[in-house]
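# Below is the structure, and that's it, no one-letter string:
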């Protein structure tokens, strides 16, 4: 973490966004930071979409916890956006109520047919 003098962000993309290590250590949300974070969140959502296709191919008993994780991680991205991309001083987290509500949704998705079977049906 930046507070410990470490940055775990792609240096090339930080530079491309016009951000330096010093900007990260300052921890100030700027338009450059927002643009950088929007790009990271967009990429994360693309990975989640790919992962969702793969989840349906898992054994049925393994799907529910993976679906729950994907839903919760997506909600964390939503929280970062709701916090105006301020993940320097605001923690993006999903409250207990939202976590509990995600469980039946995840269970319902775990019952879906695998993508490979859905695409082959006529």
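Right, received. Where do you want to start? Remember, predicted model here, so these are calculated numbers, not experimental data.
# going forward, measure contacts between C-alpha atoms and count neighbours the same way
OK.
# contacting residues around residue 102?
Contact partners of residue 102, counting by C-alpha atoms under 8 Å, 6 or more residues apart in numbering, are 68, 71, 72.
# Go through the helix or strand encompassing residue 64 and flag the buried ones.
If you go by DSSP states H and E, residue 64 is part of helix 60-82. Under the neighbour-count criterion of 16 or more other C-alpha atoms under 10 Å, helix 60-82 has 63-64, 66-68, 70-81 buried.
# Include distance to residue 45 when you put the contacts of residue 102 into a markdown table, please.
Listed next are the contacts of residue 102 as a markdown table, based on distance: C-alpha to C-alpha, whole Å:
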| residue | distance to residue 45 |
| --- | --- |
| 68 | 15 |
| 71 | 11 |
| 72 | 12 |
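# what's the closest of those residues to residue 53?
residue 71 (13.5 Å; C-alpha to C-alpha).
# so that closest one sits right up against residue 106, yeah?
Yes. Using C-alpha atoms under 8 Å, residue 71 is in contact with residue 106, at 7.3 Å.
# Pasting the second one now:
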């Protein structure tokens, strides 16, 4: 082959490659144009789903926070009631030591009979 034939073959190959390249670019552009509405629709759907999940998480967080506050309030009430009961018991023992001792002895005896009967 001579130099002109080689140049012509190289030129033909280059032109064919350029045409194939343009065809591939055009195909990719067409596919992207057709896919874009679907991508937008999927993205909008995902955003909506994420927003719904976020709202549900906020609702659950609010419920847990409210329940926690109620539990803390009840805990304070129970603590105060236990302190009042303890103070009432101490006052009773100070005012009536003999009666308190007899009640404690009777309770101990009753418990020993109950627990001893189980053996």
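Yes, it's here. All values reported here derive from a predicted model rather than from experimental measurement.
# what's the TM-score for these two chains?
The TM-score (TM-score structural alignment, normalised by the length of structure 2) is 0.27; 42 aligned residues with a C-alpha RMSD of 3.6 Å.
# returning to what we had before: can you name every helix or strand that the helix holding residue 64 of structure 1 contacts?
Using 3 or more C-alpha pairs under 8 Å, 6 or more residues apart in numbering; DSSP states H and E as the contact test, the elements touching helix 60-82 of structure 1 are helix 31-55, helix 96-110.
# As a markdown table, those helices with distance to residue 23 of structure 1 would be great.
Compiled in a markdown table, the helices and strands packed on helix 60-82 of structure 1 are given as follows (distance: least, C-alpha to C-alpha, whole Å):
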| stretch | distance to residue 23 of structure 1 |
| --- | --- |
| helix 31-55 | 9 |
| helix 96-110 | 33 |
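# And those: which comes nearest residue 22 of structure 1?
That would be helix 31-55 among the helices and strands packed on helix 60-82 of structure 1, by C-alpha to C-alpha, at 12.4 Å.
# and that closest one, which residues are buried?
33, 34, 36, 37, 38, 40, 41, 48, 52, 55.
# Helix, strand, or coil at residue 28 of structure 2?
With DSSP: H, G, I helix; E, B strand; the rest coil as the basis, residue 28 of structure 2 sits in helix.
# and the gap between it and residue 21 of structure 2?
11 Å (C-alpha to C-alpha, to the nearest Å).
# How about residue 57 of structure 2?
With C-alpha to C-alpha as the criterion, residue 57 of structure 2 and residue 21 of structure 2 are 50 Å apart.
# relative orientation of the helix holding residue 64 of structure 1 and helix 96-110 in degrees?
Orientation check (axes from the mean of the first three to the mean of the last three C-alpha atoms, to 10 degrees): helix 60-82 of structure 1 against helix 96-110 gives 140 degrees.
# got the angle for helix 60-82 of structure 1 vs helix 31-55?
170 degrees.
# Which of the contacts of residue 102 of structure 1 sits closest to residue 15 of structure 1?
So of those, ranked by how close each gets to residue 15 of structure 1 (C-alpha to C-alpha), first place is residue 72, at 30.1 Å.
# so which helix or strand takes in residue 75 of structure 2?
Assigned by DSSP H and E, residue 75 of structure 2 belongs to helix 3-95.
# Kind regards, and thank you for your time.
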